[in-house]
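Student: kindly return the folded structure for what I paste below:
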Amino acid sequence: MMTEENRGRLLIACPDSTGIVAAVAQFLYRQGANISASDQYSTDAFDGTLFMRIEFHLDQLPAQERSLCADFAPLAEKFQMSWRYAPARRRKRMAIFVSKELHCLQELLWEWQSGQLDTDISMVVSNHDDAQTLVKSFGLPFHHIPVYPNDKSSAEAEQLHLLESAEIDVVVLARYMQILSPTFLERYANRIINIHHSFLPAFIGRNPYGRAYERGVKLIGATAHYVTEDLDEGPIIEQDVTRVDHRYDAHALRIAGRQVERSVLARAVKWHLEDKVIVYENKTIVFA
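Tutor: Predicted coordinates for the structure are as follows:
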């Protein structure tokens, strides 16, 4: 039966050569699996890198996962694959970090409540208490952890303890206006998604709408990306823009930008949860 219980995903990156797609398909066929979706992309026709995402169904998959991965390992070694298996039945556990602006948080909660985000939201963490009423109205745990400029490490230690205790898979920064330490980022490499209120690389850093107004831009946008130690320069997952004109002051730009921010972040999070993103160097391959 084609159920979530029996659905698996393979994500692969390897040097491109002839026969790889056929070899993977033949492997799954011999295992008795039925491929329901297959996407591939090569960075170059010759001597490039091949990226693949395959979704398949296999009866009694949970009981066969260990042997399936063990049997796939020799094939992966032959083609020098970097690969990951993800069972669809295992919903990723998500934590959302937020500060004072709640529009992105609201969008994620609405999407989750309507079943559009296949995840378990384990908690919302904030350095302010503005979001507490909203979060509790959804029946979710809210943790207020103040961040003091002279003692950020204590706040991060408490945050990390919460995340590890709840076995969190992905952290979403829904307008969380604090810079995370290298130690924090290392623990969750390529698993922290941020929304930046600018169409990066334009207006990196703080107050992008004010600077966009001063520049007289005609398009404003938002960027969802994985967080790295290089501020606002991590691998980009999704971007979008909206058109503005000379009648928009900085406040009007900010209002228009919020609509873009919330949709861009929701799409990026959804794709991550569905294992549709492969990080390659400082870029992403998104099989949306």
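Student: drop to CA atoms for contacts and neighbour counts, all remaining ones
Tutor: OK.
Student: any idea how far residue 19 is from residue 239?
Tutor: Note on residue 239: its distance to residue 19, by C-alpha to C-alpha, to the nearest Å, is 34 Å.
Student: next, the structure of the following sequence, for comparison with the previous one:
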Amino acid sequence: MKRKVEMKLEQQRNQKENRGRLLVKCPDKPGIVSTLSTFLLNHDSNIIESSQYSNDPENGTFFIRMEFHCENLMKKAEQIEIDFEAIAATHSMDYHFAYESERKKTAIFVSKEPHCLMELLWEWQSGDLDTDIVVVISNHEDARELVESLGIPFHYIPANKDIRKQVEQEQIRLMEEYDVDLLVLARYMQILTSDFVSRFQHQIINIHHSFLPAFIGARPYERAYERGVKLIGATSHYVTNDLDEGPIIEQDIERVGHRDNVTDLKKIGSRIERRVLAKAVKWHLENRIIVEDNKTIVFQ
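Tutor: Model (predicted):
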């Protein structure tokens, strides 16, 4: 039995070692798919998943995500990327190669509400988030015991608007120390400055409730309850300098009724936030997202 488990794990490692992803954005015209497929074929690669989209077949923009298998990929990757440069230049392509064997490193920022953090940790423990959670940073101590029990470093950094610059200098230092690829705001209730955000373009994912912009500020659930809302939900998006207006990755809703009190609304909202954020993070880690202006193309 032990031998079978070891063989399965070895097989999974080999699969990752030989799997790559190619994301492309370029002006739409006939022959793009053929060009990409032929390129991969000529480099001994087999396409195992492909998804494409054009926002206008006449003078529009074409988007594609291709996942491929190639024996000894990591030994060939550098040459593949060099060879692709000529094709990219010919077709005015923005592109990105990613490799499953190169696991991204993720940092999580959290305040007092733990539900989104706990969901991410559960998904990570179960193997459904293909990343290394290398650090958790919080402006409260509440989550320390939970995080450290899993062997993840926890850093408590008190934060408020009066010391925001010093706080972010320490946070940036930690991001560099842990070589972070992705930063997830799991209900981190502090505003990030433009200097901080500009260092991590399209690398910060946030989650917030669906009451924006109708109920901005404190006590949104109480005010939504007083208005008798019938739908509540959550939005996950990349962080930009426009507060809560970055490219949307995922959204979801649930219907509520007059029998649901404020506590019920908060519980339902937390449940939606957990699953929406987990999906957004997973799709980012799997290179399923292409950002176009202030929107996203998500290949699910």
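Student: so what number do they get for TM-score?
Tutor: With the length set by TM-score structural alignment, normalised by the length of structure 1, the two chains reach a TM-score of 0.97; 288 aligned residues with a C-alpha RMSD of 1.4 Å.
Student: so the lengthiest helix in structure 1 matches what in structure 2?
Tutor: If you go by DSSP state H, structure 1 has its longest helix at helix 250-273. Under TM-score structural alignment, helix 250-273 of structure 1 corresponds to residues 262-285 of structure 2.
Student: can you list the buried residues in that stretch?
Tutor: Neighbour-count burial for stretch 262-285 of structure 2 flags 262, 265-266, 268-285 (criterion: 16 or more other C-alpha atoms under 10 Å).
Student: one more: stretch 54-66 of structure 2?
Tutor: Buried-residue list, stretch 54-66 of structure 2, by 16+ other C-alpha under 10 Å: 54, 61, 62, 63, 64, 65, 66.
Student: equivalent range in structure 2 for the helix or strand harbouring residue 211 of structure 1?
Tutor: Using DSSP states H and E, residue 211 of structure 1 sits in helix 208-215. Mapping helix 208-215 of structure 1 onto structure 2 (TM-score structural alignment) gives residues 220-227.
Student: what are the contacting residues of that stretch?
Tutor: Outside stretch 220-227 of structure 2, the residues within contact range by C-alpha atoms under 8 Å, 6 or more residues apart in numbering are 211, 215, 261, 262, 265, 266.
Student: that one vs structure 1, average distance?
Tutor: Following superposition, stretch 220-227 of structure 2 is found to deviate from structure 1 by 2.4 Å on average (mean C-alpha distance after the TM-score superposition for structure 1).
Student: show me what residue 29 of structure 1 aligns to in structure 2.
Tutor: Using TM-score structural alignment as the criterion, residue 29 of structure 1 maps onto residue 41 of structure 2.
Student: quick one: residues contacting that match.
Tutor: Under the criterion of C-alpha under 8 Å, 6+ apart, the contact list for residue 41 of structure 2 is empty.
Student: cool, the one 10 residues further on as well?
Tutor: When contacts are counted by C-alpha under 8 Å, 6+ apart, residue 51 of structure 2 is found next to 64, 65, 66, 299.
Student: now the two most distant members of these.
Tutor: The distance between the two most remote of the contacts of residue 51 of structure 2 (C-alpha to C-alpha) is 10.0 Å, for 66 and 299.
Student: in structure 2, which residues correspond to the helix or strand hosting residue 172 of structure 1?
Tutor: Secondary-structure element containing residue 172 of structure 1, defined by DSSP H and E: strand 170-173. Mapped onto structure 2 using TM-score structural alignment, strand 170-173 of structure 1 covers residues 182-185.
Student: mean deviation, that stretch versus structure 1?
Tutor: Compared with structure 1 after fitting, stretch 182-185 of structure 2 deviates on average by 0.2 Å (mean C-alpha distance after the TM-score superposition for structure 1).
Student: which residues are contacting that stretch?
Tutor: Against stretch 182-185 of structure 2 from outside (C-alpha under 8 Å, 6+ apart): 104-110, 203-207, 281.
Student: equivalent analysis for stretch 290-300 of structure 2, please.
Tutor: Here stretch 290-300 of structure 2 has contacts from 23, 25, 51-52, 63, 65, 246-249, 283, 288-289, using C-alpha under 8 Å, 6+ apart.
Student: just those residues: which are in strands?
Tutor: 23, 25, 51, 52, 63, 65, 248, 249, 289 (DSSP state E).
Student: show me what the third one lines up with in structure 1.
Tutor: Which is residue 51 of structure 2. By TM-score structural alignment, residue 51 of structure 2 lines up with residue 39.
Student: same deal with the fifth one?
Tutor: In structure 1, the residue equivalent to residue 63 of structure 2 is residue 51, according to TM-score structural alignment.
Student: one more: the second one?
Tutor: Structural correspondence for residue 25 of structure 2 with respect to structure 1 (TM-score structural alignment): residue 13.
Student: what's the local residue count around that match?
Tutor: Other residues near residue 13 of structure 1 come to 23 when the count uses other C-alpha atoms under 10 Å.
Student: and residue 127 of structure 1, by the same measure?
Tutor: Neighbour tally, residue 127 of structure 1, other C-alpha under 10 Å: 20.
Student: now swap in the one 3 residues further on and tell me
Tutor: When neighbours are defined as other C-alpha under 10 Å, residue 130 of structure 1 has 15 of them.
Student: what's the nearest residue to it if we skip its chain neighbours?
Tutor: Distances taken as C-alpha to C-alpha, 6 or more residues apart in numbering put residue 100 closest to residue 130 of structure 1, at 5.9 Å, once the chain neighbours are dropped.
Student: any idea what that neighbour aligns with in structure 2?
Tutor: That one, residue 100 of structure 1, aligns with residue 112 by TM-score structural alignment.
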